[in-house]
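Have a look; sequence and predicted model below, questions after that.
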Amino acid sequence: MREPGFWHRPWSGLSLLLAPLGALYGLVAGMRLQRKGFDAGIPVLCVGNYHVGGAGKTPAVLALASLLRGLGETPVVLSRGYGGRLRGPIKVDPARHAAIDVGDEPLMLARTVPVVVARDRIAGVALARSLAASVILMDDGFQNPAIAKDAALIVIDGDRGLGNGRVLPAGPLRAPLAAQLDRTDALIVVGDGAKAGAVADAIAARGKPVLAAHLQADDASVASLRGKRVLAFAGIGDPARFFRTLRAGGIEVVRERAFADHHRFSKTEIEALIAEAKAGALTLVTTEKDLARLRVGGGRLPCWAEHILPFAVTLEFANTVQLRKFISERLFKAREKKFRTARA
């Protein structure tokens, strides 16, 4: 979906008109947050957002998977598989599945870490454990009470913030902010923007860590585009962030084309973008997630999309020691709690 502009305007007549629906949605969502979830039997770390749309959650999942492996853990990502047709539970296989099967984010993640897609998250837990997972890393699902979380790490974009701060459909929030803050164990602030300041202060006041991070362009991606003029396109939650990241990497972005989050590109759309780039002597570039949606079975690109270049990024934390300490302590506490419960 493409976010309505009034979500990011503090005083909007349409937002005020939808406020009663937002209050009702927020009441139900807040009640769901209080439900006790299923104990997975192994630690569960959830990476989520307070709002719909992008904030850098997928790079955060990849960064945490790498950190967990460095701690000697065997993480398996659990995802609902948004946008995919398979209900699961199923282990994502990039050599066999396409985005239409399992969703773009799981397909992208599965190139680095084992991923289980399951609409029924409890069934997904069972499959993850059968894959010898020592830790389940939930990609989204913060507002879903099905699985008990041992730590909830929330990602917020410092430049984007939380829009008008209202609950769907009056604003972008998935549940009342206060209820979400109370269940947050750590906040990951991506970028140097000031729009996350109030939320960061609220989390810090609760004695929870606020972790600063930034998106770092992949060296090989930068090298492949150095000296070239590009036409950049993206169908993610916040395309503007992608365009900013390109420019921060020293890439000359001549034209931008933004699409709705998880947009399914047609052959006609891609051919039009290719023609526009060719007419302007531009190189066509997009995100890894967008390119994942263009891949067909076997992980290959169709011939009409072969000349599109992906621009890879990683999430770099300002204080990796703080992050490692937080994760290690949470894992220890989770296992200690599960051990005591098993003996009771």
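Alright, I've got the coordinates.

C-alpha only now, for contacts and for neighbours.
Fine.

what separates the residue lying closest to residue 140 once chain neighbours are set aside from residue 264, distance-wise?
Among residues not flanking residue 140 along the chain, residue 48 sits closest, at 4.5 Å (C-alpha to C-alpha, 6 or more residues apart in numbering). Distance, residue 48 to residue 264, using C-alpha to C-alpha, to the nearest Å: 23 Å.

Can you get me a residue count around the residue nearest to residue 140?
27 (other C-alpha atoms under 10 Å).

Hmm, it is touching residue 137, no?
No - using C-alpha atoms under 8 Å, residue 48 makes no contact with residue 137, being 10.6 Å away.

ok, residue 112 - contacts?
residue 62 (C-alpha atoms under 8 Å, 6 or more residues apart in numbering).

Residue 167 versus that one, what's the distance?
34 Å.

which parts of the helix or strand hosting residue 128 are buried?
Residue 128 belongs to helix 121-130 when elements are defined using DSSP states H and E. Buried residues in helix 121-130, counted by 16 or more other C-alpha atoms under 10 Å: 121-122, 124-125, 127-129.

contacting residues around it?
Outside helix 121-130, the residues touching it (C-alpha under 8 Å, 6+ apart) are 38, 40, 76-78, 80, 88-91, 116-118, 136, 146-147.

chain center to it: distance?
Per C-alpha atoms, centre = their mean, to the nearest Å, the displacement of helix 121-130 from the mean C-alpha position of its chain is 21 Å.

and after that helix, which helix or strand comes next?
Helix 121-130 is succeeded, C-terminally, by strand 135-139 (DSSP H and E).

got the angle for that following strand vs helix 121-130?
140 degrees (axes from the mean of the first three to the mean of the last three C-alpha atoms, to 10 degrees).

Give me the distance between strand 135-139 and the centre of its chain.
12 Å.

Point out the ones among the contacts of helix 121-130 that are inside helices.
Applying DSSP state H to those, no entry is found in helices.

Check it against this one:
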Amino acid sequence: MRPPAFWDAPGDHPAARLLAPLAALYGRHTAARMDRPGAAAPCPVLCVGNFTLGGAGKTPTALALAALLRAGGARPAFLTRGYGGRLAGPVAVDPARHRADETGDEPLLLARAAPTILARDRPAGARLCVEGGADCIVMDDGLQNPSLAKTLSLAVVDAGAGLGNGRTFPAGPLRVPLVRQWPHVHGLVLIGTGAKGEEVAEAAARRGLPVHRARLVPGADLAGRRVLAFAGIGRPAKFFTSLREAGADLVATRAFPDHHPYRDDEVARLAAEAERLGAGLVTTEKDHVRLPPAFAGRVSVLPVTLRFRDEGPLRAQLGAFLARRAGSRSDGA
């Protein structure tokens, strides 16, 4: 879906006020669901979630955290629902065999870095992770899903977007009223800079939660290249900004809804437009795995890596998380 513009407007926007009664009903229901106890997992579970609908940077955060866990001697596996795919799982994702229409885009990216299990039934998926040799789980999304107990939950916030108007869906982007989400969170990952993000960071600090600041670093040299950029992610404008910061010459941009399944004719039109402009096509890693195979080779990718400003506090928090592994093995014995 494409977020409505009023989600970024002040909270007293007429549309937000009109939807407030429905948002109150939705908020009460989802908050009560979020409070339910989850099934015990066979190993520690690190949940990488966010407070709002739409993209905040969860996937690059999950990849960066898994790398830190491996550096600490752990054997993490990713657990994902596979949003946008048709498979229910539990199934081990194989990028050489599976397609985005089967698994969704994020699982294919995660599976390039570590064993990845797709499962709508998260407890069943957690068991398959352990059967495959994992001693801890990085769960991509699922902060509001109560089915599996989490050992450590980190909320990812895009500092440029913050929490939008601060209202609950459909009056705003929050999945659950914020006051009901804080008790389920053990820390914040703040990506980028922005006044809206600082407000969330200050709220987290008042609650004694660590704030891990990070930024997305482009992984390709596009300096001086004329490009037509397109993206179907939560915040396409964020990708376009990253390209400009990488030195690319953006002659045109095209935004699509999040997780958009590209058709042959759409990409053919993009290619024809790029040719008229004397530019190359470039998109995100998540978009690239959703392209028709016949066109994928004609589109460049701008990979991004998440880098933390100070890994010390995060490593300490992850160290405590990893210390739970021995207890989990004992509990399961």
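Looks like it arrived, so ask away. Values in this document were obtained by computation on a predicted structure and should not be read as measured data.

what's the closest of the buried residues of helix 121-130 of the first structure to residue 156 of the first structure?
residue 121 (24.1 Å; C-alpha to C-alpha).

In terms of helices and strands, where is the equivalent of residue 275 of the first structure over in the second structure?
Mapped onto the second structure by TM-score structural alignment, residue 275 of the first structure lines up with residue 272. Per DSSP H and E, residue 272 of the second structure falls inside helix 264-277.

packing partners for that helix?
strand 280-283, helix 293-296 (3 or more C-alpha pairs under 8 Å, 6 or more residues apart in numbering; DSSP states H and E).

Make JSON lines out of those and add distance to residue 236 of the second structure and mean neighbour count.
Formatted as JSON lines, those follow (distance: least, C-alpha to C-alpha, whole Å; neighbours: other C-alpha atoms under 10 Å):
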{"stretch": "strand 280-283", "distance to residue 236 of the second structure": "10", "mean neighbour count": "22"}
{"stretch": "helix 293-296", "distance to residue 236 of the second structure": "19", "mean neighbour count": "12"}
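
out of these, which comes closest to residue 253 of the second structure?
Taking those one by one with C-alpha to C-alpha, strand 280-283 is closest: 9.7 Å.

quick one: contacts of the closest one?
225-231, 270-271, 274, 298-302.

Kindly report the same for stretch 182-196 of the first structure.
By C-alpha under 8 Å, 6+ apart, stretch 182-196 of the first structure touches 55-56, 151-162, 200, 203, 208-215.

let's see it at 7 Å
151-161, 208-214 (C-alpha atoms under 7 Å, 6 or more residues apart in numbering).

thinking again about what came up before, compare the helices and strands packed on helix 264-277 of the second structure and give me the one nearest residue 328 of the second structure.
That would be strand 280-283 among these, by C-alpha to C-alpha, at 41.1 Å.

quick one: the helix or strand just after that closest one aligns where in the first structure?
As assigned by DSSP H and E, the chain's next helix or strand after strand 280-283 of the second structure is helix 285-288. Under TM-score structural alignment, helix 285-288 of the second structure corresponds to residues 288-291 of the first structure.

Could you check how far the matching stretch is from the centre of its chain?
Using C-alpha atoms, centre = their mean, the offset of stretch 288-291 of the first structure from its chain centre is 13 Å.

Check the mean deviation of it from the second structure.
Compared with the second structure after the fit, stretch 288-291 of the first structure shows a mean deviation of 0.3 Å (mean C-alpha distance after the TM-score superposition for the first structure).

can you give me the strands in the first structure?
Assigned by DSSP state E, the first structure shows strands spanning 44-48, 75-79, 90-91, 115-117, 135-139, 151-157, 186-190, 210-217, 229-234, 252-258, 283-287, 309-311, 313-317.

which residues touch the third one?
Residues outside strand 90-91 of the first structure that contact it (C-alpha under 7 Å, 6+ apart): 115-118.

With neighbour count and distance to residue 243 of the first structure as extra columns, can I get those in CSV?
CSV is the format used below for the contacts of strand 90-91 of the first structure (neighbours: other C-alpha atoms under 10 Å; distance: C-alpha to C-alpha, whole Å):
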residue, neighbour count, distance to residue 243 of the first structure
115, 30, 28
116, 30, 31
117, 31, 30
118, 23, 32
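
ok, of those, which one's closest to residue 325 of the first structure?
residue 115 (24.9 Å).

where's the closest one relative to residue 99 of the first structure, distance?
13 Å.

same check, this time on residue 9 of the first structure
33 Å.

Counting neighbours, go ahead and name the busier of the two.
residue 99 (29 against 14).

Please name the nearest non-neighbouring residue to the more buried one.
residue 293 (5.1 Å).

Contacts only, for the one you found.
99, 104, 264.

preserved in the second structure, out of the residues you listed?
Compared against the second structure with both residues aligned by TM-score structural alignment, their matches' C-alpha atoms under 7 Å, these retain 99, 104, 264.

ok, those residues vs residue 246 of the first structure, which is closest?
residue 104 (20.9 Å).

I figured the closest one was touching residue 291, is that so?
No - counting by C-alpha atoms under 7 Å, residue 104 of the first structure does not reach residue 291; the two are 8.6 Å apart.

more crowded one of the two?
residue 104 (25 against 22).

Next, the contact list for the more buried one, please.
289, 292-293.

Please repeat the previous calculation with a cut-off of 8 Å.
Contacts of residue 104 of the first structure by C-alpha under 8 Å, 6+ apart are 81-84, 98, 262, 289-290, 292-293.

Same list, these, but as TSV with distance to residue 29 of the first structure please.
Below are the contacts of residue 104 of the first structure laid out as TSV (distance: C-alpha to C-alpha, whole Å):
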residue	distance to residue 29 of the first structure
81	21
82	19
83	22
84	24
98	32
262	24
289	29
290	30
292	31
293	30
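
Any idea which residue is closest to the centre of the second structure?
The centroid of the second structure falls nearest to residue 58 when counting by C-alpha atoms, centre = their mean (2.5 Å).

In the second structure, spot the helix with the most residues.
Per DSSP H, the second structure has its longest helix at helix 14-34.

who's in contact with stretch 226-242 of the second structure?
With C-alpha under 8 Å, 6+ apart, stretch 226-242 of the second structure has contacts from 2, 54-56, 218, 248-260, 274, 278-284, 286-287.
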